[in-house]
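Undergrad: turn this into a structure:
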Amino acid sequence: MDHDSSPSAVDRITPAQAHRRQAEGVLLIDVRESHERALGGAEGSTGVSRAELEANPDAVIPTRSTPVMLICQVGGRSLQAAQSLVEAGFRAVCSVDGGTDRWVAEGLPVSAVEGDVDFHERYSRHLRLPEVGEAGQRRLHDARVAIVGAGGLGSPAAYYLAAAGVGSLVLADDDVVDRSNLQRQILHTDARVGVPKVESARIALNALNPSVDVDAFPERIGAGNVERLIASADVVIDGADNFPARYLLNDACVQLRKPLVYGAVHRFEGQVSVFDAGRHRGDAPCYRCLFPEPPPPESAPNCAEAGVLGVVPGVIGLLQATEAIKLILGLGDPLRGRLLHFDALAMRFRETRLHADPQCPVCTPGTPFPGYIDYARFCAGQ
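TA: The predicted structure follows:
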């Protein structure tokens, strides 16, 4: 054994030494997290996370004098846990140098892999986050997000949501892939020019994460299909590029009590917010509170007319995906009541506070839903 000169030093042993002692009946405790242990470890070890062990060592170790060996992935956590046990009065504790990695490299017997290997490998970095963990990852897997538009905003949003493990994505877009899309719409490829965007997106998303269920609807959203497309969603992402679709989505989300993650881009700038008035009437604003009336068409040209720097939709779509994940997991402070502006040329973000409009015809508390209107005429000022 190697010994340190400090009075509470922890003995360190090699995996081979640990294996021999284990055969003699010495307790070996694997202090990694459950998702790490599911991928295999030292055969015959007892799995107890470091936090659980340090919180209640007496539930695992019979007496203060019981010999015990601790192992983790590479040796750091087990050494720290062993130090804590020594300081708590346990007198026969040692740590396995090199941890499970060295144990495996030396050809010592390992336990069989448990459970869903793909799940634990694919989402290992999420599983390491205490704020997410296995329970949060399961919530993402069970979630359904509707994305209206599979273009500049929908592409990065859908891509990162699929990568994050959101189990079900609804994509609605009636357009086909055009070569001019490829400068910013990263779900699509040159080989799929002419293919419906939702089908091209489905191919890309399932190639990234085959476990994601992609419901592709080659439809233009309208009053007749909006509720069918978003009714089962936990979160709705606005990836539309026109005002009629945005007002329609807003009204439907208020009516159905769905959080709407809004995004828009123009040339070198973009903005994003969360409109959640359906669930927080009177407190959170809706899109109509921000824009009671649409701007005239000449003051808000679309990307085809005004152009857009290709990375700007990527930034905004990524922020939309971030907000959707936060809403699903109940993490952090969503952009509810806040409009985030992004200026790519200045590389600057700024924030505008938003408030619910007490005169809003859609989200004012106690106001009955007025029904869907002719949004194209409304936005044309007729």
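
Undergrad: contacts and neighbour counts: CA atoms only from here.
TA: OK.

Undergrad: how long is stretch 85-95 end to end?
TA: 11 Å (Cα to Cα, to the nearest Å).

Undergrad: other SSEs contacting the longest helix anywhere in the chain?
TA: Longest among the helix segments of the chain by residue count, using DSSP state H, is helix 311-329. In terms of contacts (3 or more Cα pairs under 8 Å, 6 or more residues apart in numbering; DSSP states H and E), helix 311-329 is packed against helix 133-142, helix 154-164, strand 235-238, strand 260-266, strand 269-275.

Undergrad: could you check the angle the longest one makes with strand 260-266?
TA: Spelled out, it's helix 154-164. 140 degrees (axes from the mean of the first three to the mean of the last three Cα atoms, to 10 degrees).

Undergrad: ranges for the helices of the stretch 51-200 of the chain?
TA: Assigned by DSSP state H, counting those that start in this stretch, the stretch 51-200 of the chain shows helices spanning 76-87, 99-105, 117-122, 124-127, 133-142, 154-164, 197-208.

Undergrad: so what's the residue count around Arg144?
TA: Per other Cα atoms under 10 Å, the neighbour tally for Arg144 reads 22.

Undergrad: ok, it touching Val170?
TA: Yes - assessed by Cα atoms under 8 Å, Arg144 is found in contact with Val170 at 7.4 Å.

Undergrad: gap between Val68 and Val272?
TA: Val68 is 54 Å from Val272, by Cα to Cα.

Undergrad: enumerate every residue touching Ser84.
TA: Glu54 (Cα atoms under 8 Å, 6 or more residues apart in numbering).

Undergrad: Proceed likewise with the subsequent sequence, for comparison:
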Amino acid sequence: MHDIRAIRENPDAFDAGLARRGDAPMAASVLALDEARRALIHAAETAQAEQNKASKEVGAAKGRGDDAEFDRLRALVGEKKAEIARLNDEAKAKDAALTDMLARIPNLPAADVPDGADEDENVEVAKWGTLPVFDFAPKEHFELASVAASMDFDMGAKLSGARFVMLRGAVARIHRALSQFMLDTHVDRNGLVEHNPPVLVRDEAMYGTDKLPKFGEDSYQTTNGWWMIPTSEVPLTYSVAGDILDEAALPLRMTAHTLCFRSEAGSAGRDTSGMLRQHQFEKVEMVSITHPDESDAEQKRMLRCAERLLEDLGVPYRTVQLCTGDMGFGAKRTFDIEAWLPGQNTYREISSVSTTGDFQARRMNARFKPASGGKPEFVHTLNGSGLAVGRCLIAVLENGQRADGSVTLPDVLAPYLRGETTLTADGTLV
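TA: As a prediction, the model looks like this:
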């Protein structure tokens, strides 16, 4: 949510920020609605003052026996009462319209975000690892002999339809090991607090984390109104909604491993092979609630937390800063980490780490009390994948593949796999 005062003070800067995203100017429309709302509020206050004055004069007219004046004033009080009610209703309607308009306008990019129209203009900022060299043509994850029997897309379709999968046996175990490894690393090394949040949330949680009202079609809603979370960013971030935190409590650093659900609206035909893009998937999420002065440094910290996981797993990756035209709706600045997938001979996104500034905090009224005193201020919120479990499984399988279809697994997973480090061609762990 945007600060209406900031738009009033510098409408040109507001429109310039939107233009960098490729969006049309909105300041004039916002300010026209704001002015109409403020005019109605002023009119209601004026009418209230007139009503109060007339109410005081009614008694005086009655006391001096001026029946005509008494009747006139009493009628005026009734008229003003009705006028005030009408003006307040109109002001509330304008306020709701203004709030809705502001809720549909994307966050403004930070000054250091590169300008660009789409993903082709994202900027590579880091690269790690040596790309594996095979003496055979590398396969995609679902083509590997060791994986094919345990990654059942036909069963997923039988149970749920397209873009679902049933994992079995050793592959299911490796998938679980990856999530446990990520969680343990975030808690033990990165100092995040583990959570196990609900995956069904109310409208308010989706709205507060900028998923509503504009992007409702991207998520699933139950028949009784709950939303199935697209990521645990939603419950973790919204957990501080309406709070006034002590400055000393910041930053709050949280992590959770949950199921995630996305309708993938508008993505027909994209990434339909394998389990790269599913309606149901698992992700280990990182969320930080910070002091405004610390949010940029916190984003860099979160980015390194995610990058180091891939380094531990031995998966080559590159990090790119998203340009203005490729950032998400609520993001002020975003870095994507893309893992190398030999089967596709390309890098694919496995994590996205964003700061929203105070954009989400305004929507959910999350603030902190400055230690030096003064009025509460809005916190900054950040979120990032650490990591997408299914995509990490894909990366581990494809980078560790052998000519016979077996897979050499990362050593860091051994403690979670009873010491076993190889997925044999027949799909067993040894």
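
Undergrad: now the TM-score, please.
TA: Laid over one another, the chains give 0.22 as their TM-score (TM-score structural alignment, normalised by the length of the first structure), with 140 aligned residues with a Cα RMSD of 6.8 Å.

Undergrad: pick the most deeply packed of the helices and strands packed on helix 311-329 of the first structure.
TA: strand 235-238 (a mean of 28; mean count of other Cα atoms under 10 Å).

Undergrad: ok, back up a step: out of the helices and strands packed on helix 311-329 of the first structure, nearest to Arg20 of the first structure?
TA: Each of these was scored for nearness to Arg20 of the first structure using Cα to Cα, and the closest is helix 133-142 (33.8 Å).

Undergrad: what is the closest one packed up against?
TA: helix 124-127, helix 311-329.

Undergrad: mind listing residues that contact the first one?
TA: Applying Cα under 8 Å, 6+ apart, the set of residues contacting helix 124-127 of the first structure from outside is 35-36, 120, 132-134, 137.

Undergrad: so what's Ala395 of the second structure closest to, chain neighbours aside?
TA: Nearest residue to Ala395 of the second structure, sequence neighbours excluded (Cα to Cα, 6 or more residues apart in numbering): Leu341, at 5.7 Å.

Undergrad: swap in Ser179 of the second structure?
TA: Leaving out its chain neighbours, the residue that sits closest to Ser179 of the second structure by Cα to Cα, 6+ apart is Val389, at 6.1 Å.

Undergrad: what sits against the one you found?
TA: 175, 178-179, 281-284.

Undergrad: deepest-packed of the helices and strands packed on helix 133-142 of the first structure, please.
TA: With neighbours defined as mean count of other Cα under 10 Å, those peak in mean count at helix 311-329, which reaches a mean of 23.

Undergrad: that one to helix 154-164, inter-axis angle?
TA: In terms of direction (the same axes, to 10 degrees), helix 311-329 of the first structure departs from helix 154-164 by 40 degrees.

Undergrad: after helix 311-329 of the first structure, next one along is what?
TA: strand 338-343 (DSSP states H and E).

Undergrad: in the second structure, which spans are helices?
TA: Assigned by DSSP H, the helices in the second structure fall at 4-9, 11-20, 27-63, 67-103, 145-148, 153-159, 169-188, 203-208, 233-238, 295-313, 359-364, 389-399.

Undergrad: Tyr287 of the first structure: how many residues sit nearby?
TA: Tyr287 of the first structure, neighbours per other Cα under 10 Å, totals 24.

Undergrad: ok, it touching Gly263?
TA: No - under the criterion of Cα under 8 Å, Tyr287 of the first structure makes no contact with Gly263, lying 10.9 Å away.

Undergrad: next up, the contacts around Ile7 of the second structure.
TA: So Ile7 of the second structure contacts 14, 27, 31 (Cα under 8 Å, 6+ apart).

Undergrad: could you redo the last one with a cut-off of 10 Å?
TA: Contact analysis of Ile7 of the second structure by Cα atoms under 10 Å, 6 or more residues apart in numbering lists 13-15, 26-28, 30-31.

Undergrad: go on, Ala6 of the second structure?
TA: Contacts of Ala6 of the second structure (Cα under 10 Å, 6+ apart): 13-14.

Undergrad: quickly note the distance from it to Cys260 of the second structure.
TA: 35 Å.

Undergrad: again with Gln360 of the second structure
TA: Distance from Gln360 of the second structure to Cys260 of the second structure, counting by Cα to Cα: 20 Å.

Undergrad: and what of Gly390 of the second structure?
TA: Taken as Cα to Cα, the span from Gly390 of the second structure to Cys260 of the second structure is 11 Å.
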